[in-house]
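> Next comes the sequence, and after it the predicted model I'd like to discuss.
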Amino acid sequence: MWDNWEILQPKKLSANLDIYIGCMTGTSADNTADFTAATFDTEGMPICFKNFPITIPEQLNLHLLTLSKANRTEILRTEANRLETQLTNFFVDAFLIVIKKLNLLHYPKTKIILSPHGQTLEHNPLDKNYYTDIIVNGPMLAQKTGYKVVTQHRQAPLVVSMAAPLAPVLIKKLFFDPQKNVVLINGGGIANITILNKNDPTKIIGYDTGPANAPIDSLIHYLLDQNLINVIPELLRKPISEHRFDVDGKLAESGAIIPKLYKALRAHEYFSRKVKAKSADRADFDIYTWILPQLKLLSLAHLSWIDIITTISAIVADSIADAINNSLTAITDNDSTTKVIFYGGMSHNQYIIHRIQTQLLEQAKFEFIDMRKLNYIADYFEALLMAYLGFCAHHKIAIDLNYCAREDVTHPFAIPGVVAFPAT
């Protein structure tokens, strides 16, 4: 039954393992939901896994993007509830497709646990009445599929921490190296980094550095919606129209940075926050509140849209590189080499990746490693994370959130999810 799975621990394979199927749709709100089915040993180390992409229906994806915009407070809660039902019905169909593709229709239903993240509409851990608004209906998904479902991965962590990013809890298990410091860079809608200290596996640095794909994707959607496709170079129009994002960063590569706009946008207060308060929301870098007003204020509306996209892409890269250099200062000696691993959708944007690499190499010694060489898949790592959080919640294992803990919390541990059961 494990044909074509990625096998990491062959001696631990058996025919009665619990199988956790994670799903990540993320903050970039692209048109793909990433699914990873995985099994874990008693220590939470992956035994094997298999990945699947499922396309989100176009109309549903457009609704998700609409509710993810900064003006979403104007939208009735009933509309969000309706969208949650629509998204959950998509998950019902998608999970059943994945289960069928895995040839698990006859596998005991009690041994399969579904663990979707859901779609983040808003995440605000710094508000006095902190909250996270993620839509997916766990009980409905459990009832309609007949499988146990883990959702609400961030609600309990939010009580003791920023609850984002959550990736460091798995990264420290898989990538710690006692010989070298390790940096993992993730770019979905929002970018985050995890830094593992070679001298102490408990001293983890992990936080959101700022924007990643979200504002770039939104600008491209804006151009397409405003029928401004002709501003895009002819050779790039077809792939950008089809995918609705800057494929491989080719658009950014074709433009130039606008210094005045770069300086104004880099003045965003988020970039100067304390590290433990750095948990970003897509709306923090929404084009309608961050970019377009600056174009008007600086009288830059006449400038090339391509140059604007290049400028935003440069800010994404520079904010990540600056965060890494600043965070490594206290733990890196001059002679040591730091390993860097990229994952997430941004890892395909060659303009951003090359700019990050160039800036890092100007400051210290870095070794850039393809996640695939470490037996994991960059595009699906967050889906694997969701499977792992499902494993933790199912077994009532609390995760350590010291790296993003609230200042007044002395024991920042929480169980990352709530289990919903189908009727028996």
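The structure has been received and is ready for your questions.
> all contacts plus neighbour counts: C-alpha atoms, from now on.
Noted.
> so residue 323 makes contact with residue 209?
Yes. Between residue 323 and residue 209 there is a contact at 6.5 Å, judged by C-alpha atoms under 8 Å.
> Pick out whichever of the two has more residues nearby.
Of the pair residue 323 and residue 209, residue 209 is the one with more neighbours under other C-alpha atoms under 10 Å, namely 29 against 18.
> Which strands or helices does whichever strand or helix holds that one pack on?
Using DSSP states H and E, residue 209 sits in strand 204-211. Helices and strands touching strand 204-211, by 3 or more C-alpha pairs under 8 Å, 6 or more residues apart in numbering; DSSP states H and E, are helix 168-175, strand 190-196, helix 305-328.
> need these in JSON lines with distance to residue 75, can you?
As requested, those are exported to JSON lines (distance: least, C-alpha to C-alpha, whole Å):
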{"stretch": "helix 168-175", "distance to residue 75": "33"}
{"stretch": "strand 190-196", "distance to residue 75": "23"}
{"stretch": "helix 305-328", "distance to residue 75": "28"}
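> Return the most buried member of the ones you listed.
Stretch with highest mean neighbour count among these: strand 190-196 (a mean of 26; mean count of other C-alpha atoms under 10 Å).
> how big is the angle separating that strand from strand 204-211?
When axes from the mean of the first three to the mean of the last three C-alpha atoms, to 10 degrees is applied, the directions of strand 190-196 and strand 204-211 differ by 160 degrees.
> Stretch 154-164: end-to-end distance?
With C-alpha to C-alpha, to the nearest Å applied, stretch 154-164 spans 8 Å between its terminal residues.
> Could I get the buried residue list for that stretch?
Residues of stretch 154-164 classed as buried: 154-164 (neighbour count, 16 or more other C-alpha atoms under 10 Å).
> now what about that stretch, what contacts it?
Residues outside stretch 154-164 that contact it (C-alpha atoms under 8 Å, 6 or more residues apart in numbering): 125-126, 130-132, 207-208, 276-277, 279, 401-402, 404-406, 409, 411-417.
> how far off helix 168-175 does the strand holding residue 209 point, in degrees?
120 degrees.
> how far out from the middle of the chain is whatever helix or strand comes next after strand 204-211?
Using DSSP H and E, the helix or strand that follows strand 204-211 in sequence is helix 213-225. In terms of C-alpha atoms, centre = their mean, to the nearest Å, the centre of helix 213-225 is found 18 Å from the chain centre.
> Just after helix 213-225, pick out the following helix or strand.
Using DSSP H and E, the first helix or strand after helix 213-225 is helix 234-243.
> ok, and what's touching that following helix?
With contact meaning C-alpha under 8 Å, 6+ apart, helix 234-243 is reached by 224, 229-230, 246-247, 250-251.
> here comes the other one, which I'd like you to weigh against the first:
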Amino acid sequence: MGTPDIYIGLMSGTSLDGIDVAAVSFNPKLKLIATHSEAIPERLKQKILQLTQPGDNEIDLMGLVDIELGQLFAKATNSLIHNQGLDKKQIHAIGSHGQTIRHRPEFSYTLQIGDANIIAENTGITTVSDFRRRDLAAGGQGAPLVPAFHDQIFRTTNRDRILLNIGGMANLTYLPAIATEDVLGFDTGPGNVLMDAWITQAKDCPYDKDGAWAQTGNCDEKLLNDLLQLPYFHEKPPKSTGREQFHLSWLSRKLKPYSTAAADVQATLLDLTARTVTDSINKYIPSKTFELLVCGGGSRNKTLMNRLQELLPHNKVCTTDDAGIDADWMEAAAFAWLAKQCIESSPGNKPSVTGAKGERILGAIYQT
């Protein structure tokens, strides 16, 4: 059958909307071979959410969830292999992002769980995980990591590009057309995390499909300006963030002085995501003429995409579908690539993005 060519990427992000599994070939260029989405049981999701905030008995809970997630990641991988009839001999390695439960770069630590020992044991495939901490050890933020992948796949000499991933958090990558210019990238702030949390509380619905509910409301400009005062939005890159900052309790505290209608809160949160993205572009990205390629769950929010286009009237806003890679599978493909980089002893970070002292090989290898 030849030498192994396929890498599998596993991604479970801050949105907790499921585990994305992508089988990818990189010979000679990226090809998305097969995909699978595995739901996270509600009971497990609640345990993960519990671990993202301080609480009681955290170590025991983390240990149990670490095992359960490892088993679920392995199940998701095996489901893709079985459903697509893939030959395990052709799969070189699995790259597992893991589930982030704490990201505190200000204290030089980040923590992802989902035991890679269990993934390797239950799939019979070498697994690479723990991608972020080596970058932190080198003085970086440990995030975002996908810009190095974006640089390899999407950079072109024809035009400046910005890749925007809208998952739970939103992060962007600036890819200048001039090859000698540095790639830039950072987390702009919340992506879907606050919108999802609010609609779950208000309507017992996991997300606002197409941004339909937000579209029925009106942005509360006073509330929006209050939210925009958060110091994170005014910090210079490199920077990264997570649920430690953006969560329902924080939002509830900010809403106390207001009597904003529920749909108007949703509209305001959508505008918060759009504004923090476009404000970041206008402030930190040197190019004024670029193509904005959007991926992640937020790329399917029509109201959000329209708002981004309104705020960037002179630039094309579209999804990465238009550039040849399905927007829903971008991050899973990125961690397949990061596994490949690790296996080949090649660097996986971008110091110009994370602030690390230099390029580093990322990830720990769990061999079979």
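Yes, it's here. All of these numbers come straight from a predicted model, not from anything done at the bench.
> ok so, going back, mind checking the helices and strands packed on strand 204-211 of the first structure for the one nearest to residue 397 of the first structure?
helix 168-175 (11.9 Å; C-alpha to C-alpha).
> By how much does the closest one deviate from the second structure on average?
Compared with the second structure after fitting, helix 168-175 of the first structure deviates on average by 0.9 Å (mean C-alpha distance after the TM-score superposition for the first structure).
> From residue 171 of the second structure, how far out is the aligned partner of residue 181 of the first structure in the second structure?
By TM-score structural alignment, residue 181 of the first structure lines up with residue 160 in the second structure. For residue 160 of the second structure, the distance to residue 171 of the second structure equals 17 Å [C-alpha to C-alpha].
> re earlier: my read: the match of residue 181 of the first structure touches residue 290, true?
Yes. Shown here, residue 160 of the second structure and residue 290 form a contact pair, counting by C-alpha under 8 Å, at 4.8 Å.
> Between these two, which contacts overlap?
Joint contacts of residue 160 of the second structure and residue 290 (C-alpha under 8 Å, 6+ apart) do not exist.
> hmm, back to that, identify the residue range in the second structure corresponding to the strand holding residue 209 of the first structure.
Using TM-score structural alignment, strand 204-211 of the first structure pairs with 183-190 in the second structure.
> Which stretches in the stretch 251-368 of the second structure count as strands?
291-295, 316-319, 364-366 (DSSP state E, counting those that start in this stretch).
> Now for the residue nearest in space to the middle of the first structure: which residues touch it?
Nearest residue to the geometric centre of the first structure (C-alpha atoms, centre = their mean): residue 188, 4.6 Å. Taking C-alpha under 8 Å, 6+ apart, we find residue 188 of the first structure in contact with 26-28, 212-214, 344-346.
> Out of those residues, the closest to residue 87 of the first structure would be?
Closest to residue 87 of the first structure out of these is residue 26 (13.3 Å), distances taken as C-alpha to C-alpha.
> just how off-centre is stretch 143-160 of the second structure within its chain?
On C-alpha atoms, centre = their mean, the centre of stretch 143-160 of the second structure falls 15 Å from that of its chain.
> try stretch 249-262 of the first structure
Distance of stretch 249-262 of the first structure from the chain centroid (C-alpha atoms, centre = their mean) equals 24 Å.
> Then stretch 345-363 of the first structure?
18 Å.
> For it, give me every contacting residue.
Contacts with stretch 345-363 of the first structure, where a contact means C-alpha under 8 Å, 6+ apart, come from 186-188, 212-213, 246-250, 252-253, 313-314, 316-318, 320-321, 325, 366, 378-379.
> Would you mind listing the buried residues in that stretch?
Buried-residue list, stretch 345-363 of the first structure, by 16+ other C-alpha under 10 Å: 345-353, 355-357, 359-360.
> can you check stretch 108-115 of the first structure too?
Within stretch 108-115 of the first structure, the residues that count as buried by 16+ other C-alpha under 10 Å are 112-115.
> which of the strands of the stretch 251-368 of the second structure sits most buried?
With neighbours taken as mean count of other C-alpha under 10 Å, these reach their highest mean count in strand 291-295, at a mean of 23.
> could you give the angle of that one to strand 169-175?
Strand 291-295 of the second structure and strand 169-175 are oriented at 140 degrees to each other (the same axes, to 10 degrees).
> quick check: strand 291-295 of the second structure aligns to which part of the first structure?
Going by TM-score structural alignment: strand 291-295 of the second structure matches residues 339-343.
> residues in contact with that stretch?
Residues from elsewhere that reach stretch 339-343 of the first structure (C-alpha under 8 Å, 6+ apart): 180-187, 366-371, 377-379, 381.
> Can you show me the helices along the stretch 51-200 of the first structure?
58-67, 77-101, 138-145, 155-160, 168-175 (DSSP state H, counting those that start in this stretch).
> Please name whichever of those is nearest to residue 22 of the first structure.
Closest of those to residue 22 of the first structure is helix 77-101, at 9.4 Å (criterion: C-alpha to C-alpha).
> average offset between the closest one and the second structure?
Compared with the second structure after the fit, helix 77-101 of the first structure shows a mean deviation of 1.0 Å (mean C-alpha distance after the TM-score superposition for the first structure).
> how about that helix, aligned to which bit of the second structure?
Under TM-score structural alignment, helix 77-101 of the first structure corresponds to residues 59-83 of the second structure.
> Drop anything exposed from the contacts of helix 234-243 of the first structure.
Buried among those by 16+ other C-alpha under 10 Å: 224, 229, 246-247, 250-251.
> can you tell me how far residue 351 of the first structure sits from residue 247 of the first structure?
Distance of residue 351 of the first structure to residue 247 of the first structure, computed by C-alpha to C-alpha: 10 Å.
> Can you find the partner of residue 244 of the second structure in the first structure?
Residue 244 of the second structure maps onto residue 283 in the first structure, with residues paired by TM-score structural alignment.
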